[in-house]
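S.K.: The following comprises the amino acid sequence and a computationally predicted model.
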Amino acid sequence: MSDSSPQPLSLHQRILNDIQQLILTGTWQPGHKIPVEHELMKQYNCSRMTVSKVLTQLAHARMIERRRKSGSFVSRPHSQSAVLTIPDIKTEVAALGVPYSFEVLHKARRKATAEEREMLGFERAVPVLEIECRHLAGERPFCFEQRLINLDAVPEAAKETFEETAPGAWLLQRVPWTLAEHRIRATGAEARSAKLLGIDRGAAVLTIERTTRSAQSTAITFVRLIYPGDQHELVATFSPERVGRPAQ
């Protein structure tokens, strides 16, 4: 029997994730000076090469700016942006004051279809992991999730059971990303989503579709989140000085 337990993060990935989260959550604002290399080396008990690789990767992703003799700083946006923050589903449910849970309904490895390759920007057939989950607020269905994970980009996902952590949160903890494109639509519930959400077929639902990409513009994951229309809202924050990124 193979061991399906999650693999521990490398030190490089842990440092990268920590800094990304400080930037993406706004804890470190644009212009904030990143701790110098020897401070990060001491904090994480690691080599200078490891720290340098992390900072180089963040610079390539345009999340930080490295200035000679001055240090590294959180990048400032070059134009005014409309910021749409999409919280993690577990966080949304916790805000309601009810227990959160989720269940994996379907998980299968296969090749991407022609339509999916076009959507994700691939010229060849790539292996993907297809996952369907239902998220619950207490005993009430809260969201139906349909997701594709690019196994060329995240091969370890093929062995993950997703029994302890939902796919979106699992990806956010392990995979660096720099760009998320999303589409929001009001639609009518199709038969399967209506049944899983406990609503009538054709009832109003809010559908969020998001493709997340790496620094090399490779698609990491595509997700479709379907919420009952009368139970969910999106809040947009407009600011000339902050750029927000949604969760995976």
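M.R.: Everything's here; your move.

S.K.: make it CA atoms for all contacts and neighbour counts henceforth
M.R.: Noted.

S.K.: Contacts only, for Leu173.
M.R.: No Leu there; residue 173 is Gln. Under the criterion of C-alpha atoms under 8 Å, 6 or more residues apart in numbering, the contact list for Gln173 reads Asn17.

S.K.: Where do the strands of the chain begin and end?
M.R.: Per DSSP state E, the chain carries strands over the ranges 64-67, 71-74, 81-84, 100-111, 127-137, 140-150, 179-188, 204-213, 219-228, 236-239.

S.K.: Please convert those strands to JSON lines, extending it with distance to Ile23.
M.R.: What follows is the strands of the chain, written out as JSON lines (distance: least, C-alpha to C-alpha, whole Å):
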{"stretch": "strand 64-67", "distance to Ile23": "9"}
{"stretch": "strand 71-74", "distance to Ile23": "7"}
{"stretch": "strand 81-84", "distance to Ile23": "14"}
{"stretch": "strand 100-111", "distance to Ile23": "27"}
{"stretch": "strand 127-137", "distance to Ile23": "28"}
{"stretch": "strand 140-150", "distance to Ile23": "24"}
{"stretch": "strand 179-188", "distance to Ile23": "14"}
{"stretch": "strand 204-213", "distance to Ile23": "17"}
{"stretch": "strand 219-228", "distance to Ile23": "20"}
{"stretch": "strand 236-239", "distance to Ile23": "16"}
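
S.K.: take a look at this one as well, against the first:
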Amino acid sequence: MKTEKDGTLHNRILGDIERRILSGEWPPGHRLPFEVDLAEQYGCSRMTANKVLTQLARAGMIERRKKSGSFVSQPVAQAAVLQIHDIEAEVKSLRQHYSYRLLARSRRAATEADRQRIDVEPGTELLDLTCLHEADGKPFCLEQRLINLNCVPEAADEDFSRSAAGPWLVSRVPWNAAEHRIEAVSANAELAKMLQIARQTACLVICRRTWGSDGPVTAVRLTYPGERHTLVARFEPGEAERG
């Protein structure tokens, strides 16, 4: 059972390592202390040290190599097309400070136009969120999200003023299908103002929908200034292509 002390130590170790990486004290390629050394240094269990390193690896800040240890990873300005990625982890992988702002939150009935976005019937109760993810105090990604409250009623009790809805949904609502659509758009006046870019700047848009056992869960539109973001997909040839 996790105790308050375990949680405090976890956050302390995580914060110390993140600061060293983000400040450049530990540059790319630097080897981190081994689990046993971290446990001894902080007076914690090896399990706590392992969980910290696992979290850093998931965020893309370190790379764990079997038998060799953990190393600070190289910064990457890219996201995997077929993964549901964490924007905070994206920003931190670039060695930049992440911050988040909720711009608008409303609870409303779905319109006919919403049917195309989230695949629900008009009148379905939705939570409509608009928020801005920032890197070093500058706009990184505009998030526009709809949550199906018939499927996730507990979302109505969350204000999402301090953290984004994406990680909250992933941790609480199992999904069994997802769809990604990628678009290129030119920034209109409103979008340009939100992202602090010139009008007509090319932007990359990722539209994602997820479904759970009870139906559509969420639909999100993520808009990035095009020159700041790259999408990557890795795949293997099918059986027919291998032969």
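M.R.: In hand now; what should we look at? Nothing here was measured: the structure is a model prediction, and the numbers come from that model.

S.K.: Could you dump the strands of structure 1 into CSV with mean neighbour count added?
M.R.: Conversion of these to CSV gives the following (neighbours: other C-alpha atoms under 10 Å):
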stretch, mean neighbour count
strand 64-67, 18
strand 71-74, 19
strand 81-84, 16
strand 100-111, 15
strand 127-137, 21
strand 140-150, 22
strand 179-188, 14
strand 204-213, 20
strand 219-228, 23
strand 236-239, 12
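
S.K.: mind checking which of the ones you listed is nearest Glu164 of structure 1?
M.R.: Counting by C-alpha to C-alpha, Glu164 of structure 1 lies closest to strand 100-111 out of the strands of structure 1; the figure is 9.2 Å.

S.K.: could you point out which element follows the longest helix anywhere in structure 2?
M.R.: The residue-count maximum for a helix in structure 2 (DSSP state H) belongs to helix 4-23. If you walk from helix 4-23 of structure 2 toward the C-terminus, the next helix or strand you reach (DSSP states H and E) is helix 35-42.

S.K.: now for Ile89 of structure 1: what does it line up with in structure 2?
M.R.: Here Ile89 of structure 1 is matched to Ile87 in structure 2, going by TM-score structural alignment.

S.K.: so that match makes contact with His133?
M.R.: Yes - shown here, Ile87 of structure 2 and His133 form a contact pair, counting by C-alpha atoms under 8 Å, at 7.5 Å.

S.K.: corresponding residues in structure 1 for the longest helix of structure 2?
M.R.: Helix 4-23 of structure 2 falls opposite no residue of structure 1 when the two are matched by TM-score structural alignment.

S.K.: So what angle separates the directions of that helix and helix 35-42?
M.R.: Relative orientation of helix 4-23 of structure 2 and helix 35-42, computed by axes from the mean of the first three to the mean of the last three C-alpha atoms, to 10 degrees: 110 degrees.

S.K.: count of neighbours near the residue in structure 2 that Val98 of structure 1 lines up against?
M.R.: In structure 2, the residue paired with Val98 of structure 1 is Gln96, using TM-score structural alignment. The number of residues packed around Gln96 of structure 2, counting by other C-alpha atoms under 10 Å, is 17.

S.K.: what range in structure 2 does stretch 176-188 of structure 1 sit on?
M.R.: Under TM-score structural alignment, the alignment places stretch 176-188 of structure 1 onto residues 174-186 of structure 2.

S.K.: Just list the residues touching the corresponding residue of structure 1 for Ala155 of structure 2, thanks.
M.R.: In structure 1, Ala155 of structure 2 lines up with Ala157, judged by TM-score structural alignment. Remark: with contacts taken as C-alpha under 8 Å, 6+ apart, Ala157 of structure 1 is in contact with Leu129, Ile149, Leu151.

S.K.: what residue of structure 2 matches up with the first one?
M.R.: In this case it means Leu129 of structure 1. Structural alignment places Leu129 of structure 1 opposite Leu127 in structure 2 (criterion: TM-score structural alignment).

S.K.: isn't that match right next to Ser106, touching?
M.R.: Yes - Leu127 of structure 2 sits in contact with Ser106 when judged by C-alpha under 8 Å, with a separation of 5.9 Å.

S.K.: what do those two both touch?
M.R.: Shared contacts of Leu127 of structure 2 and Ser106 (C-alpha under 8 Å, 6+ apart): none.

S.K.: Tell me how many other residues crowd Glu241 of structure 2.
M.R.: The burial count assigned to Glu241 of structure 2 is 7, neighbours taken as other C-alpha under 10 Å.

S.K.: could you measure it against Leu82 of structure 2, distance?
M.R.: If you measure Glu241 of structure 2 against Leu82 of structure 2 using C-alpha to C-alpha, to the nearest Å, the figure is 21 Å.

S.K.: And Ala240 of structure 2, by the same measure?
M.R.: Using C-alpha to C-alpha, one obtains 22 Å as the distance from Ala240 of structure 2 to Leu82 of structure 2.

S.K.: And for Ala177 of structure 2?
M.R.: Relative to Leu82 of structure 2, Ala177 of structure 2 is positioned 12 Å away (criterion: C-alpha to C-alpha).
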